[in-house]
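1. attaching a predicted model along with its sequence, questions to come.
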Amino acid sequence: MPEPTSLASWTRALRKQLDALGLDSAELCRQAGLDPQWMDDPNARYPLKATTRLWELAVEASGDPAIGLRVSRFVSPTTFHALGYALVASGSLREVFERIVRYHQVVSDALTLQLSREHGRYLFRLQLPEGSVPPAPEAIDAFIAIYVRTCRNRLGRDYAPLAVALTRPEPPDPTPWHSVLRAPIQFGAEENRLEFSCADFDCHLDDANPELAEHNEKVLNRTLEVLQPLTWERRVRQTIEVQLPEGVPSADKIAQALHLSLRSLQRHLADEGCRYDSLLDECRQNLALQHLRDASSSLSEISYLLGFADTSSFNRAFKRWTGLSPGQYRDSLV
């Protein structure tokens, strides 16, 4: 697998933190094997190994193991380019995090993100792709702090998640983590996770701008097409989307469309850590979220486009995915 990368401009926030401490951030970048000038190129990307080394040097030079938490104050919408503006224009926190999940690879492909509604709360997970080297724990701290700060920018500075889980061992002094996140924290957890109130996530944000969000999503989709290799997973997803209006396609039908045997298709997907039934379910869920944002599409039309036999079947599936009915989800976007 190719080495994960991240936007070079994202590392500028760490440089600003180092500069604020009176440290030579440019020299630390060079020691880590990073060209500081790349940060001015909106499309440049740094390899994970080098950025991890920069975090190690940053902790060593600053003497601050919590430096990742402090980087969030130097992050603005322009840090993440089109994604930043799409998040600012989102109509709810749920919509914010749905977009983070969908487009996070534009910022970094070192992690896989997942948002789900379970046990009366939203769970936002930062997962490591199978066989990948984990990012620096300080990088995870930085992303967690940025996500919490994003919530505070929309709901008020006193906002806090319900709970936080971090895989990093508990530090000798956990005070900075509690001060920044202001939530119960489980260190040494099995996964990195944020937990949020459903009421907070589903409430409408007054400064939403659907047109601006849609424009920036087009930019993000073009960027993803460039970044993502044409894997078998992508080929299967694209073929599923084409065939869904004709009914739910079987794995055998998709294999035929790709000029493969069923066994070859299953082997290709298994090699990439995927299963056909999971991809089919994810495709239908993602398309449902997109179609429901189009007020001109009726629920019966969306049911047809997603291959459901009737609207009630679509309602049951959507509630399984999100905890809401399609109507409730659409109402929350208004």
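-> It's in. Note that the structure is predicted; figures quoted are calculated from it, not measured. Residues are numbered from 1 along each chain as shown.
2. can we go C-alpha only for contacts and neighbour counts from here?
-> Fine.
3. what number of residues lie near the nearest residue to Ile302 once chain neighbours are set aside?
-> Computed as CA to CA, 6 or more residues apart in numbering, the closest residue to Ile302 that is not its neighbour in sequence is His291, at 6.5 Å. Counted with other CA atoms under 10 Å, the neighbours of His291 add up to 19.
4. and His291, how far is that from Ala61?
-> His291 sits 49 Å away from Ala61, going by CA to CA, to the nearest Å.
5. got it, and Leu7?
-> Where Ala61 is concerned, Leu7 sits at a distance of 23 Å (CA to CA).
6. these two: who's more crowded?
-> Per other CA under 10 Å, whichever of Leu7 and Ala61 has more neighbours is Leu7, with 24 against 15.
7. I'd say that one and Pro47 touch.
-> No: between Leu7 and Pro47 there is no contact under CA atoms under 8 Å: 9.2 Å.
8. A further structure is provided below for comparison with the first:
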Amino acid sequence: MMNAASISHLIEPGINAGYVRSLLDYLKELGLSPEQVWRWIPELGPKPDLGPRAGQRAGPGSELRYDNGQEWVKARFLNELYSRASEWLDDPHIGLRFGHRASAASFRMVGFLAASAPDLLSALKSVLHYQSLYSRVGKMVLRQQENYLSLCWDAIWPRQWMAYPAVEASIAGWHHLGLNMLGHRIKASRITFRHKNRGQLAVYESVFDCPVFFECEHDAIYLNPEDLECPMPQYDPTVHEALLEKSDRLLAIHDGEPIVDRVEQVLAVQGRGCLMSIEEVADTLSLQVGELRRMLKRSQLGYRTLCDRAKFRETLDFLDAQSVDFTDIALQLGFSEQSVFTRAFRRWTDMSPSAYRNKLGPVLSILG
């Protein structure tokens, strides 16, 4: 059981619990009972209802924790759920079909922000700027070339540890939401996935209504650049501005991006293999230290928490390599010795590095 002061919900990548509730409802329709799910993944909570509803707090023993007033389920549990459900139901298309049911409500406030935007470009910017309110498992990134536009899903949780139905659900969800918001006036030119095809190509192309390719560089939706100007039929300036204002209260913005994202980008690149001070990060972002602290406080996250997140994600690169011992990992991360790293890891996850690696083992074997 986790202690009351646990910060693991802030450190480990996760997804809004509302998403998992919807997934469990869908799996129940397919014949998979909540009781069976909890036999597989008891860490999610003591009862087969994924804990409390809105306005309630998670009870003792539950893995649900709050951040910015929201509940989060850790990525490792989400991926194990998708993998076990796909195997148990003998259905390789679970994620694809679940994602295709998506609506604006499925993506919480981010979905309504996109739906109320004036045009597709504004909708995409809403998704890119505020998606951390909904998911920290992966994020959508807009990449524009001369002849095409791609909306790519970039994993935060290691991509090789992602259950393929979870990735397909994300791509199918954003694809379906976009087409519905635009009244099906545009269509994707193609869909690509990084993993191998585990299902039937005809099913994928029927769902997406375009060519689908596997073992590609990105998990992505490809659109025509001219579609960016397509007006949104549900555009509502009053609703959109109100949601933007509410989102900005939760995520302090710096140079067009949430400050948390900017800090994490610096730590991920310049902070690898070392421990960066807040003064160094502030200087990189051309901010005063006091200003950076105030912006992080608005986001309800401290600098140490972001450093812990960055170091935890860096640690994940080594955990599936059994040949790398923890002394080597500690030194490569910039810790002075293994004991310091072990204490930090316990603070991040409520367990030792070896226990965490052992927990991941069965899950990774399912994913393989």
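-> Ah, there it is. What you see is a predicted model, and the numbers here were worked out from it, not measured in a lab.
9. map Arg108 of structure 2 onto structure 1.
-> Alignment note: Arg108 of structure 2 maps to His81 in structure 1; criterion TM-score structural alignment.
10. not counting its neighbours along the chain, what's nearest that match?
-> Per CA to CA, 6+ apart, closest to His81 of structure 1 is Pro42, 7.7 Å.
11. likewise for His129 of structure 2?
-> Glu257 (5.8 Å).
12. what does Ala82 of structure 1 give?
-> Asn216 (5.2 Å).
13. equivalent analysis for Glu272 of structure 1, please.
-> Per CA to CA, 6+ apart, closest to Glu272 of structure 1 is Glu233, 7.4 Å.
14. hang on, the one you found in a helix?
-> Yes: the assignment for Glu233 of structure 1 by DSSP: H, G, I helix; E, B strand; the rest coil puts it in a helix.
15. what about the residue nearest to Thr284 of structure 2 when sequence neighbours are not counted, distance to Leu287 of structure 2?
-> The spatially closest residue to Thr284 of structure 2, leaving aside those adjacent along the chain, is Val266, at 7.7 Å (CA to CA, 6+ apart). Remark: distance between Val266 of structure 2 and Leu287 of structure 2 (CA to CA) = 13 Å.
16. out of the two, which sits in the more crowded spot?
-> Applying other CA under 10 Å to Val266 of structure 2 and Leu287 shows that Val266 carries more neighbours, namely 18 against 14.
17. confirm the more buried one sits in a strand?
-> No: the assignment for Val266 of structure 2 (three-state DSSP) gives helix, which keeps it out of a strand.
18. pretty sure it sits against Asp283.
-> No: the pair formed by Val266 of structure 2 and Asp283 falls short of the contact definition of CA under 8 Å, at 10.8 Å.
19. shared neighbours of the two, which are they?
-> Shared contacts of Val266 of structure 2 and Asp283 (CA atoms under 8 Å, 6 or more residues apart in numbering): none.
20. hmm, back to that, so the residue nearest to Ala82 of structure 1 sits against Ala89, correct?
-> No: when contacts are counted by CA under 8 Å, Asn216 of structure 1 is not listed as touching Ala89 (9.4 Å).
21. with adjacent residues omitted, what lies nearest to the residue nearest to the spatial centre of structure 1?
-> The centre of structure 1 sits closest to Val101, judged by CA atoms, centre = their mean, with a distance of 2.6 Å. Leaving aside its sequence neighbours, Val101 of structure 1 sits nearest to Leu113 (CA to CA, 6+ apart; 5.2 Å).
22. so which helix or strand takes in the residue in structure 2 that the one you found lines up against?
-> Matched by TM-score structural alignment, Leu113 of structure 1 corresponds to Met140 in structure 2. Using DSSP states H and E, Met140 of structure 2 falls within strand 138-144.
23. give me the mean deviation of that strand from structure 1.
-> Compared with structure 1 after fitting, strand 138-144 of structure 2 has a mean deviation of 2.0 Å; criterion: mean CA distance after the TM-score superposition for structure 1.
24. so which elements touch that strand?
-> Strand 138-144 of structure 2 sits against helix 120-130, strand 149-155, with contacts defined as 3 or more CA pairs under 8 Å, 6 or more residues apart in numbering; DSSP states H and E.
25. how about 10 Å then?
-> helix 120-130, strand 149-155, helix 164-181, strand 219-223 (3 or more CA pairs under 10 Å, 6 or more residues apart in numbering; DSSP states H and E).
26. the first one maps to which residues in structure 1?
-> Read it as helix 120-130 of structure 2. Going by TM-score structural alignment: helix 120-130 of structure 2 matches residues 93-103.
27. so for that stretch, what gets flagged as buried?
-> Applying a neighbour-count criterion of 16 or more other CA atoms under 10 Å, one finds Leu93, Arg94, Glu95, Val96, Phe97, Glu98, Arg99, Ile100, Val101, Arg102, Tyr103 buried in stretch 93-103 of structure 1.
28. closest to Gly68 of structure 1 out of the residues you listed?
-> Of all the buried residues of stretch 93-103 of structure 1, Ile100 has the smallest distance to Gly68 of structure 1: 19.2 Å, by CA to CA.
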